[in-house]
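> give me coordinates for this.
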Amino acid sequence: MRHVERAALALAGGFLTNAAFPGQGWWPLAVVGVACLLSALRGLRLRPAAGIGALWGLAFFLPHVRWAVDATGSLLPWVALSVMQASYIAGFGALWAWTAGSHAFRDHPVRAAVAASFLWVAVEQVRASWPFGGLPWGGLAFSQTNGPLLRLAPYGGEILVSATVAFSGALLATAWQAAGRGQRLPAAVAAVAVIALLVTPALLPVYAGEEAGSLRVGAVQGNVPERGADWEVQARDVTGNHADGTTRLLASATEQLDVVLWPESAADIDPRTDTAQAALVDAAARAAGAPVVLGTQRFPPGEDVRYNEMVVWQAGLGAGATYAKQHPVPFGEYVPYRDLFRQITPLVDQIGTDMAAGTEPSLLPVPIARLDRDVPVVVGICFEVAYRDLVREGVLAGGELILIPTNNASFGLTAESTQQLAMSRFRAAEHGRATVQISTVGVSAIVMPDGTVAERTGLFTAEELTGVLPLRTSLTPAARLGKTPDLVVLVVTLLVVAAAARGLGLRATVTTGAGRGHRAFRTGRSMGSVRHRRHLAAQSIQGQVHQPPPGCARRR
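Reported below is the predicted structural model:
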């Protein structure tokens, strides 16, 4: 295959994989996209393989994180983020080319497919954790929320689902290669295996029923005013919108609500320190006859930082339990090494006050009068939904429901909010917990414990959601396994690398040994012939050369 054809195949694979995610949501294309990448990498050396991986990565990430342009108003952060993420795919390309070229995997398609899936997941995990805490956005698992592979989420989380997609893609690439060589039976077997992998998880049981009662939830998407006004005026208008939305919610509710949920940044001017804001929130809670859970910002006196928090507010009592965001977004909510990056772009100063990380677990106890107890709610603010360890932390601490409050106003009409909803659906299925994603502008949704969407809103609208959600206390296998899948990936990846290194070492030894033997044979024969001719000459001179009798073979 020529380099131009390989490049075209890699670019097509990246675009197709992105189409598996929201907004197209054509989930089987993730398998096709991986197959395109592995086919384009076949037979390459490390450097060109890294280039092919980078092309695939750029074709995927440039459209996938297009929302970075709207968030910053500049092309530079978008391109920088895309290039950074694509570099991991370049690393996978080089690593896979090195592995696939070894004796251990070169002629063993199933073994090679297993190796490819583990290497892919290992690279995903590094990308999700480094640098600055990483960015799990774009993990293959999040492309599968509309397909049968979501049923694997409770059993192995992101690692199992991503590995299954990558393994299926590797088998599909094998089927293509076999078909290209005219090997119909191997091609058909590989194709059937891919279909079976993608379809049979639909037969797995789901975790969905009530275990600790139910919660009557109301959620308010208040929308935001158009940009242009003073920040303080806009912030107060946003809070007013959510107070008005609560009035509409209560007017349409058919039964008493247990809790009303407002999104991240619903009250950016802190009602704990501002009396006007406190009056709005308190009036909403009093009218609802239930706690209001809302997002606000806290600026500690004498400190040049802020905290992004969710607060439980009860009428007449004010603020109660609080959760502070543990994983602020680098370059979005704080700037690491600000002086250094300021020399690259002045955009870093758009973030005036850095957000500090909270230290408490992702759990918020909410008092529910009807149940006569506090219901522990897992909270992941905005991008925190992408970090599986953070959500699992809250579930293991006793969380019975998952809440994902977010503010998507900066991302415009891009797919960011629906990408986030796909992650919320994955977390719901992964832990068997009903989940509410509530946004200032949308998309907001109520998700059942099996990952299905019960209700959802539009984008940049003022809407309200209600639902009776099951509370659950049991732990899925994915939650119980904890870090075990990470350890398995690490061990198997190291074994793959070791096997590849040994295979390449044996190949080099055999090749070198054969070369030396061939040279020794040729050299020995030549030197022996010279000595033999000299010996015959000496015997001839001395008259001692005897001719063999007729009919006898000459010994050589």
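
> hey, let's count contacts and neighbours off CA atoms from now on
Noted.

> which residues of the stretch 51-200 of the chain fall in helices?
67-72, 75-100, 109-127, 153-180, 184-199 (DSSP state H, counting those that start in this stretch).

> quickly compare those helices and say which is most buried.
Among the helices of the stretch 51-200 of the chain, helix 153-180 has the highest mean neighbour count (mean count of other CA atoms under 10 Å), at a mean of 24.

> now that helix and helix 184-199, what's the angle there?
With axes from the mean of the first three to the mean of the last three CA atoms, to 10 degrees defining the directions, helix 153-180 sits at 160 degrees from helix 184-199.

> what's the angle from helix 153-180 to helix 109-127?
Using the same axes, to 10 degrees: helix 153-180 against helix 109-127 is 130 degrees.

> I'd like the helices of the stretch 51-200 of the chain as CSV, with distance to Val260 appended.
Converted to CSV, the helices of the stretch 51-200 of the chain look like this (distance: least, CA to CA, whole Å):
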stretch, distance to Val260
helix 67-72, 28
helix 75-100, 36
helix 109-127, 36
helix 153-180, 28
helix 184-199, 39
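
> alongside the first, I'd like the structure of this one:
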Amino acid sequence: MRAPLVSARVGVLYAIAAGACFYLAFPPIAIGLLAPVGVMLLTISIYRSTLRRGFSLAFLAGLIFFLPLLSWMATPGFDAWVLLALLCALWVGLMGIGTALVTRLPGWPIWVACIWVLQEALRGRVPWGGFAWGDLAFAQAGTVLGKYASLIGRPGVTFIVALLGTTLLAAAITYKSRKRNEGVVWSAAFLLVLIVGWVTPIGQGTTSSGQVAVAVVQGGTPQLGLSAMDVRREVLENHVAQTLLLARKVQMGEIAQPAFVLWPENSTDIDPFLDPAAAAEINKAAVAINAPILIGAVVNVPGNPLGIWNMGVVWDPVTGPGARYIKNHPVPFGEYVPMRKELTAILGRFDQIPRDFLAGDEPGLLAIGGVLVGDLICFEVSDDEVVNALIAGGAEVITVQTNNATFGGSAQPEQQLEIERLRAIETGRTVVVAATTGVSAFISPSGEVRAAMQQGEVGSLVASVPLTEGRTLSGRMGAAPEVLLSVLGGLAILAGGIMSIRRRSRRTPEHMVDA
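Okay, here's the model as predicted:
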């Protein structure tokens, strides 16, 4: 039985370096190919180690990764930032236990990569709907590995990222052990991952059914941080004003008439179904631009004074409010408080969130200006199930309504943009993003940012967007790659655990005889 590759003390250094590589793979640094390097370094630190060492060093790497990655969460509160980073690191630590077990098995580079998929699947769902920020795949839109998203989706990209790191390590181990044939196999696997990614075409299985002009409005907020939406009517007026400016440009022939206009999440925090003045302002903008506007509204739940909806509403210039989408995946502690009674007794500031956003149960498929739009609201862009439902429903273009004003000036908007780029590759669709304070963007099906308004800018963008029919291989398979890879990872952990127990039981009688 091969011993660990490095001592526990040296393993600490490797774990710290691994966490640093994971962080540097994401914005603001965004060197995506450091992610497989991080996987390799973390695996070195816990290869065939004890379970305690596997957990502790992987947990350490997770902390080094998530604390700076999620530093923008310090805006809502220092405790929220630290607790969320600890929760995410805990999942990495549990993965470290699995890694210590499966590196004892033949073919371990594959099983380690499967465990990464399993860890992200659980972290993205547990508890309270999970938190998928920081998935390895979300750093790969600008690398050759990101192209795998069109074949095997977001979970498949994570698998490939991890596999690249583990096969390189396996090749080094086997060559050092003079197992040349095995070394050749792992070296070939490493090169094959890169070559397939390089030659893989994006958007296979999809076809363009035409072009349509779409407008995005980024109206801005009076201030950033927790008070960004305090002056709610001014935020609405900002978006109305920018839409009126856009309408004048259209009337003067400077830009094309859009089929529809996209406003951000929270572009009206005033319920337009209850406030006639807010409704009149939105209607004025829609009439001026002579096109439907997909607004982002906070809407009261009828008959439930403690519930509200985060909603996208299609506002027609003739018929007014029509089709609407209720956010399917509200963010725990940001949009609702789980275990409200118990937690409010401990942390009194939850009283500042007196009402909970309630989840919708229908996908955001909206017919707007003759286009079937698939709408996502903010952090939903990281939720595979919500995205897959839009593609299964035949969405021709993906829209993302987001409000990042709370985190303005941080790396959060750029991190979200990288997720949106990967979703464009994965779905083979153009992704159109409207943000209150940036980053708003048009992203092509290849993941390229065609046009953008950065943080702090206000104004509008208009671009001709291809409409897409059909599904990529990833879209046709849906959740199957994640389920398969996660099951394989779980079975590998079970096999590794059984092997460890058997080896320990065989040693025990020998120790008793010696005694």
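
> for the helices of the stretch 51-200 of structure 1, which one sits closest to Leu471 of structure 1?
Taking CA to CA, helix 153-180 is the member of the helices of the stretch 51-200 of structure 1 nearest to Leu471 of structure 1, at 16.5 Å.

> top helix in structure 2 by residue count?
helix 480-514 (DSSP state H).

> ranges for the strands of the stretch 251-400 of structure 1?
With strands called from DSSP state E, counting those that start in this stretch, the stretch 251-400 of structure 1 shows them at 259-261, 292-298, 305-314, 318-324, 354-355, 363-368, 373-379.

> so which of the helices of the stretch 51-200 of structure 1 comes closest to Asp230 of structure 1?
Short answer: helix 67-72, nearest of these by CA to CA, at 18.6 Å.

> just give me the residue closest to the centre of structure 1.
Central residue of structure 1 (CA atoms, centre = their mean): Gly139, 2.5 Å from the mean position.

> residue in structure 2 matching that residue?
If you follow Gly139 of structure 1 across to structure 2 using TM-score structural alignment, you land on Asp135.

> excluding covalently adjacent residues, which one is nearest to that match?
Glu120 (6.4 Å; CA to CA, 6 or more residues apart in numbering).

> please tell me how far whichever residue in structure 1 pairs up with that neighbour sits from Ala113 of structure 1.
The alignment partner of Glu120 of structure 2 in structure 1, by TM-score structural alignment, is Glu124. When distance is defined by CA to CA, to the nearest Å, Glu124 of structure 1 is 17 Å away from Ala113 of structure 1.

> go on, Gly245 of structure 1?
Gly245 of structure 1 is 52 Å from Ala113 of structure 1, by CA to CA.

> burial check on the residue mapped onto Ala480 of structure 2 from structure 1, number of neighbours?
Aligning on TM-score structural alignment places Ala480 of structure 2 opposite Thr484 in structure 1. Neighbourhood size, Thr484 of structure 1 [other CA atoms under 10 Å]: 12.

> now do the one 5 residues further on
Each residue near Val489 of structure 1 was counted by other CA under 10 Å, and the total is 20.

> so who does it touch?
Neighbouring residues of Val489 of structure 1 by CA atoms under 8 Å, 6 or more residues apart in numbering: Phe118, Val121, Ala122.

> what's the counterpart of Ala445 of structure 1 in structure 2?
Under TM-score structural alignment, Ala445 of structure 1 pairs with Ala441 in structure 2.

> hmm, that match is touching Arg421, no?
No - the pair Ala441 of structure 2 and Arg421 fails to qualify as a contact (CA atoms under 8 Å) at a distance of 9.9 Å.

> overlap in contacts of these two?
Common neighbours of Ala441 of structure 2 and Arg421 (CA under 8 Å, 6+ apart) are Val449.

> could you pull out the helices for the stretch 301-450 of structure 1?
Using DSSP H, counting those that start in this stretch, the helices of the stretch 301-450 of structure 1 run over residues 338-342, 388-396, 416-431.

> now those helices in CSV, with mean neighbour count and distance to Ala278 of structure 1?
Listed next are those as CSV, based on neighbours: other CA atoms under 10 Å; distance: least, CA to CA, whole Å:
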stretch, mean neighbour count, distance to Ala278 of structure 1
helix 338-342, 12, 35
helix 388-396, 21, 28
helix 416-431, 27, 29
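
> out of those, which comes closest to Ala266 of structure 1?
Comparing those by CA to CA, helix 416-431 comes nearest, at 16.6 Å.

> mean shift between the closest one and structure 2?
Here the mean offset of helix 416-431 of structure 1 against structure 2 after fitting is 1.0 Å, by mean CA distance after the TM-score superposition for structure 1.

> pull up the aligned stretch in structure 2 for that helix.
Using TM-score structural alignment, the partner range for helix 416-431 of structure 1 is residues 412-427.
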